[in-house]
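> A predicted structure for the sequence below; I have some questions about it.
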Amino acid sequence: MTSITTIASQLDVNNKASIKNRLFKSAMSEQLADRDNAPTDELVHLYRAWAKGGTGLLVTGNVMVDRSALGEPRNVVLDEKSDIAKFKAWADASTENGAQVWMQLNHPGKQIPSFLSKEPLAPSAVPLGNGLESGFKCPRALTEAEILAIIERFAWVSAKAKECGFNGVQIHSAHGYLVNQFLSPHHNRRDDQWGGSLENRMRFLMEIYRAIRAAVGDSFPVGVKLNSADFQKGGFDESDSIEVIQALQNEGIDLIEISGGNYENPSMVGSGASESTLKREAYFLDYAEKAQKIMNVPLVVTGGFRSASAMNSAIASGAADMIGIARPLALDPALANKLMASDKHSIQLPVLSTGIKALDAMTMLDITWYEHQLERIGKGKSPKPNLSEWVSVLKTFTALGALAFQKRRV
C-alpha cells in the first residue's frame, strides 16, 4: 500500500538535514532586535513558540550581514561586534521540539529607508519607483571591491551561524533586496562582469553561494529564497528564474524557496493576485509546477496558503515539497500542529486598511501590522487579530520617530 505524502511527512534535504514535517516558516520582518541589533528575549520567546507549535523548519527574519546596511531599524545583525551568546540562545530556543532553524542572510541594497542611510548601495544608480522615491534615496553603484567584500560578509556570517547552533542558512535573493537587484536587468545596468547577460547578473549570487559553501563545508545545508519573477517591466522574469535554479542546482544548493515581487510590486503579500490564484491559495504554484520539471532538490512554495487541504494537495501533486507559511503564523504560532491534525483546518487573514491608501503604503501596513503581532507573541501575549489598523500605524510612527531622533543624537 503506497503512503500519501502530506504536510506531516518527513523530508530529507540532500542527506544533510531531516525535517520532521513539510511545514516551513518563511522569513518575516520581526523588528525585535535590541539597540545593538542583537537578538532579544522577545525574539527567543517568539521562536520557541513556533518550535513548540510544530513547524518543522523555521527560517529567521532578515539577519543583515552589514551593520551599516539595515533594511529596517531593528534588524538583527551578526558581525564581529555581536554578542554570540544571544545568537546561541536564539538557536537553542528555535530547535526545541525537534524543529530546525536556518538563518536567513540578507543585504538590503537600496531598499533602505532614507533616515537609515544617506547613500545606499546597489548594482547601479537606479532609484526605486512606484511612489517610493520620497522614502528611499537614489543609490550609488557598488565598486568591484565593495562587491567582493559583501560576498565575504555572507560567508563569514554563515560560518558564525553554524558555530552558534543554527542548522543551516538561507541566502535572501528575492523581494528586491541586493541579491535580487543584481539579478534584475531593470535594477542592474552594469557593463562589467556583474551585469548585462543573465550569466553575469547571477554571478553575485553564485559567488555568494560558493563562498558560503567554502566557509561552512559540504555537510551544512545552504538554501536560497528566489523570486519566480519581479512582476516589473524589464525586471527578472520566469525564464530567468528557471535558469538560475538550474545553475544553483549544478553548484550544489540544498533547498530553494520560491516567492516573488519587491517593494515596488509586493506580490509576496498577494498584491495583484488573480482570482484563479486565490482559489488555489498559493500565489506562485503555477510557476512551481514548471520549476519542478527540472528540480532535483526540495522546492518550497511560499505565499497564499491558508488551509490544510490546499497545502496537502500541493504536496501530494508534487508541485511543492514544503509549504512556506509566514503571516498566518503571526496570528497562530501553533498553526502547524492544527494543520497536521485536521485536513479541514484553515486560517483567514484580515484585509487591512486605514481607508487611506497612501498612509497604508507609507507605513507598509501589510507588514508592520504583523510585526506588531510578533511583538505580542514575543512578550508572552496572545496575537490580537482585531488589532486596529490605526493603532498599528500609530505604533509604527512612534517607533520610527524615536529611532530617527536616536539616530540624530548619535
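Great, that's in hand.
> Only C-alpha atoms from now on, for both contacts and neighbour counts.
Will do.
> helix, strand or coil for the nearest residue to residue 138 once chain neighbours are set aside?
Nearest-residue entry for residue 138: residue 127, 4.4 Å, with adjacent residues in sequence omitted and distances by Cα to Cα, 6 or more residues apart in numbering. Going by DSSP: H, G, I helix; E, B strand; the rest coil, the secondary structure assigned to residue 127 is coil.
> which residues does residue 127 contact?
In this structure, residue 127 makes contact with 110, 133, 136, 137, 138, 139, judged by Cα atoms under 8 Å, 6 or more residues apart in numbering.
> Sitting in strands, which of those do you find?
Nothing among the contacts of residue 127 maps onto strands, per DSSP state E.
> Rebuild those as a markdown table, extending it with neighbour count and distance to residue 150.
Below are those laid out as a markdown table (neighbours: other Cα atoms under 10 Å; distance: Cα to Cα, whole Å):
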| residue | neighbour count | distance to residue 150 |
| --- | --- | --- |
| 110 | 32 | 14 |
| 133 | 12 | 25 |
| 136 | 22 | 21 |
| 137 | 23 | 20 |
| 138 | 22 | 20 |
| 139 | 22 | 16 |
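> Need those in TSV (columns: distance to residue 241).
Compiled in TSV, those are given as follows (distance: Cα to Cα, whole Å):
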residue	distance to residue 241
110	21
133	27
136	27
137	28
138	26
139	25
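> one step back: how much space separates the residue nearest to residue 138 from residue 341?
From residue 127 across to residue 341, the span is 47 Å (Cα to Cα, to the nearest Å).
> Going by neighbour count, list what's buried in stretch 20-37.
Buried residues in stretch 20-37, counting neighbours by 16 or more other Cα atoms under 10 Å, are found at 20-34, 37.
> Correct me if wrong, but residue 104 is in a strand.
Yes. The assignment for residue 104 is a strand, going by three-state DSSP.
> is it true that it touches residue 171?
Yes. Assessed by Cα atoms under 8 Å, residue 104 is found in contact with residue 171 at 6.0 Å.
> would you say residue 209 is within a helix?
Yes. With three-state DSSP as the criterion, residue 209 is assigned to a helix.
> Okay, one more to line up with it:
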Amino acid sequence: MAKPTFAHSPLHQPLRLACGISIPNRIAKSAMSEQLADRHGSPTTDLQQLYAAWAKGGTGLLITGNVMIDHRAFVEPRNVVLEDAQFLQANKLWAQAAQANGSKIIMQINHPGRVAVLPLFKKPIAPSAIGLNLPAMNLIRVPRAMSEIEILEQIKRFATTAALAIQAGFDGVQVHAAHGYLLSQFLSPLANIRTDQWGGTPENRRRILIETVRAVRQAIGPDKILSVKLNAADFQKGGLSQEESLQVALVLEAEGIDLLEVSGGNYESPAQLGYAPDRSAQRDAYFIHYATALRQHSKLPLMLTGGLRHVDFMNQIVANGTVDLVGLARPFAMQPDLAKQLLAGQSVVEPAKIPAIGYKPVDAYLQLAWHAAQFRRISSGQQPKVIKGLIRTLAAFGPRMSFNILTQD
C-alpha cells in the first residue's frame, strides 16, 4: 500500500457511528486509571484539566478511566463514582472540558467484582466464591457469590450511571466487560462456575453483559454512543477463549452497540500491558489477530487498543477496514498532544523504561503508579517527566496510594 499523504491520511477521516454521532478523527484515548476524584468520588478540577489537555492535543475520542457504578466497590481509591445526582455538576464540568476542542467523550462505567481494592475489610462480590489465582489474594480476598437479586441490582446500577452520564453531557458510555472486572468475570469459565441461568454455558455466562447492554441502551436512548470493552481472550488456560469472545462480539453487534473496543487480559495475566504468555501478543498490535478474525464476520465498528505505536501501521489497518479507531493509552501519559503528532505522520516516541521486578502483577502496579504520576503533572500544567528507578517510582505513588486508601470515603 502506498504511504498516505498525512494531511489526508486515514487517521484524519471522521467516523460516523450508527447512533448518529461523528468522531472527528480515528484516534482514541483508551481508558486509564486517573485516580483524580476527591475522597467522595466527585471529579476534581485536576481531572477536568487533564482531559482538557488531551482534547487540546487533537484526540478524536476520549474514554474516561473507570467510573464506579456502586460506592461499595472501588477498583482503586479516588475513582469517580456516579450513582446519583450528587456529583452531577462536577461531571458536567468534566465533560465540557473534554469537549471544548471538538473531541467526543464517553464515560467508561464499571464494577470491579472480586478485584475491588476497597473497602479493604469487606468481602467483594463476584459470580462465584473464587479468589484471584495470585499469591495470598486467593486467601485474603475470597469473594462472595452474588445472589440473583444482586445481579439484577448491578444491571440496574449500570443503567442508572449511564443515564446520569448523559445528563452530565457525555456523548455516551462504555460498558467495561474486559480486564477481569465483574462483567469479564461472568464471561470467564474460571471465575464463573455458577449452575443457574447466569453461568454454566457460554450463553448463560454472557447473559449479564447482554442484559446490561439492553438496560444501558434503554437508559441513554438511540442517539448516544454505546460502546463495550471486551477481551479478545483472557490469556489463561481455561479462561475466556478467542473463539467464545468472537461469539460474544457477534451477539453484541446484534444488540446494536455502536462501538466495540478490543483489548485482553486481566489481573492474573495482564496482556493489555504486553505481559501475555502468548509471544504473538508482543507485536505492534497485541490483539490484531482477533480484530482480523472478527472483521471477516462482522461490520461492527471496532477500536483496537494495545501495543499500537507505528503510525504507518495504524493508517494501514484503518485504510483496509480491519479497524475503525486506533486506541492508545499509556503513550498519552508522556505525550498529551499525541493525536496531533500521529495526524502529522509521526509515530509514538520510544517509551520510557518503567521499573519492573519480573513478577507480572507487581509490574502492572508499577505501570499504574508510573503513569498516574504523569497524570498529576499534566493536570497541574506541567510537562510529563520520566521517573527513573524502582525506589523513585514507589516514592512517587506508594505513599499517596496508602493515604488515599485510608481516607477514601
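Arrived safely, thanks for sending. Note that this is a predicted model, so its numbers are computed, not measured.
> Can you give me the TM-score here?
After superposition, the two chains reach a TM-score (TM-score structural alignment, normalised by the length of the second structure) of 0.94; 404 aligned residues with a Cα RMSD of 2.1 Å.
> one step back: translate the residue nearest to residue 138 of the first structure into the numbering of the second structure.
Under the alignment (TM-score structural alignment), residue 127 of the first structure pairs with residue 131 in the second structure.
> what's the closest non-adjacent residue to the alignment partner in the second structure of residue 179 of the first structure?
Using TM-score structural alignment to pair residues, one finds that residue 179 of the first structure aligns to residue 183 in the second structure. Leaving aside its sequence neighbours, residue 183 of the second structure sits nearest to residue 177 (Cα to Cα, 6+ apart; 4.8 Å).
> Now do whatever helix or strand the match of residue 179 of the first structure lives in: which elements does it pack against?
In this structure, residue 183 of the second structure sits in helix 182-187 according to DSSP states H and E. In terms of contacts (3 or more Cα pairs under 8 Å, 6 or more residues apart in numbering; DSSP states H and E), helix 182-187 of the second structure is packed against strand 125-126, strand 172-177, helix 202-205, helix 207-220.
> And those: which comes nearest residue 235 of the second structure?
Closest to residue 235 of the second structure of those, according to Cα to Cα: strand 172-177, at 15.1 Å.
> quick one: that closest one to chain centroid distance?
The chain centroid and the centroid of strand 172-177 of the second structure are separated by 8 Å, computed with Cα atoms, centre = their mean, to the nearest Å.
> same thing with stretch 2-11 of the first structure?
For stretch 2-11 of the first structure, the gap between its own C-alpha mean and the chain's C-alpha mean amounts to 25 Å (Cα atoms, centre = their mean).
> got the end-to-end distance for it?
Length of stretch 2-11 of the first structure, first residue to last, Cα to Cα: 17 Å.
> Which stretches in the second structure count as helices?
Taking DSSP state H as the test, the helices found in the second structure are 45-56, 88-99, 137-140, 148-167, 182-187, 202-205, 207-220, 242-254, 288-295, 311-319, 331-334, 338-343, 360-379, 390-407.
> So which of the ones you listed has the densest surroundings on average?
helix 182-187 (a mean of 29; mean count of other Cα atoms under 10 Å).
> Give me the contacts around it.
Contact with helix 182-187 of the second structure is made by 110-114, 126-127, 176-178, 191-192, 198-199, 202, 205-206, 208-209, 230-231, 240, as judged by Cα under 8 Å, 6+ apart.
> hmm, which of these are the buried ones?
Applying 16+ other Cα under 10 Å to the contacts of helix 182-187 of the second structure, the neighbour count classes 110-114, 126-127, 176-178, 191-192, 198-199, 202, 205-206, 208-209, 230-231, 240 as buried.
> list the contacts for the residue nearest to residue 183 of the second structure?
With contact taken as Cα under 8 Å, 6+ apart, residue 177 of the second structure is in contact with 110, 183, 184, 209, 228, 229, 230, 231.
> Now do residue 353 of the first structure: how many residues are near it, please.
A count of nearby residues for residue 353 of the first structure, using other Cα atoms under 10 Å, gives 15.
> any idea how far residue 365 of the second structure is from the residue mapped onto it from the second structure?
The pairwise alignment with the second structure assigns residue 353 of the first structure to residue 355, based on TM-score structural alignment. Between residue 355 of the second structure and residue 365 of the second structure the computed distance is 10 Å (Cα to Cα).
> same check, this time on residue 125 of the second structure
Plainly put, residue 125 of the second structure is 22 Å away from residue 365 of the second structure if you go by Cα to Cα.
> Repeat that for residue 389 of the second structure.
Here residue 389 of the second structure is placed at a distance of 14 Å from residue 365 of the second structure (Cα to Cα).
> same check, this time on residue 275 of the second structure
Residue 275 of the second structure sits 12 Å away from residue 365 of the second structure, taking Cα to Cα as the criterion.
> Residue 376 of the second structure too?
In this view, residue 376 of the second structure and residue 365 of the second structure are 17 Å apart by Cα to Cα.
> Check residue 204 of the second structure too.
According to Cα to Cα, residue 204 of the second structure and residue 365 of the second structure sit 32 Å apart.
> Aligned against the second structure, show me the partner of residue 306 of the first structure.
By TM-score structural alignment, residue 306 of the first structure lines up with residue 309.
> repeat for residue 108 of the first structure
With TM-score structural alignment defining the correspondence, residue 108 of the first structure maps onto residue 112 in the second structure.
> tell me the contacts of its match?
73, 74, 75, 180, 181, 182.
> repeat that for 6 Å
If a contact means Cα atoms under 6 Å, 6 or more residues apart in numbering, then residue 112 of the second structure has 75, 181, 182 as its contacts.
> so which of those residues comes closest to residue 120 of the second structure?
Of all those, residue 75 has the smallest distance to residue 120 of the second structure: 11.3 Å, by Cα to Cα.
> Can you tell me what residue 338 of the second structure aligns to in the first structure?
Under the alignment (TM-score structural alignment), residue 338 of the second structure maps onto residue 335.
> For the residue nearest to residue 137 of the second structure when sequence neighbours are not counted, give its distance to residue 186 of the second structure.
The shortest distance from residue 137 of the second structure to any residue that is not its chain neighbour, by Cα to Cα, 6+ apart, is 6.5 Å, and that residue is residue 131. Plainly put, residue 131 of the second structure is 13 Å away from residue 186 of the second structure if you go by Cα to Cα.
> Over to residue 336 of the second structure?
Using Cα to Cα, residue 336 of the second structure is found at 35 Å from residue 186 of the second structure.
> how many neighbours does residue 342 of the first structure have?
Applying other Cα under 10 Å, we find 12 residues neighbouring residue 342 of the first structure.
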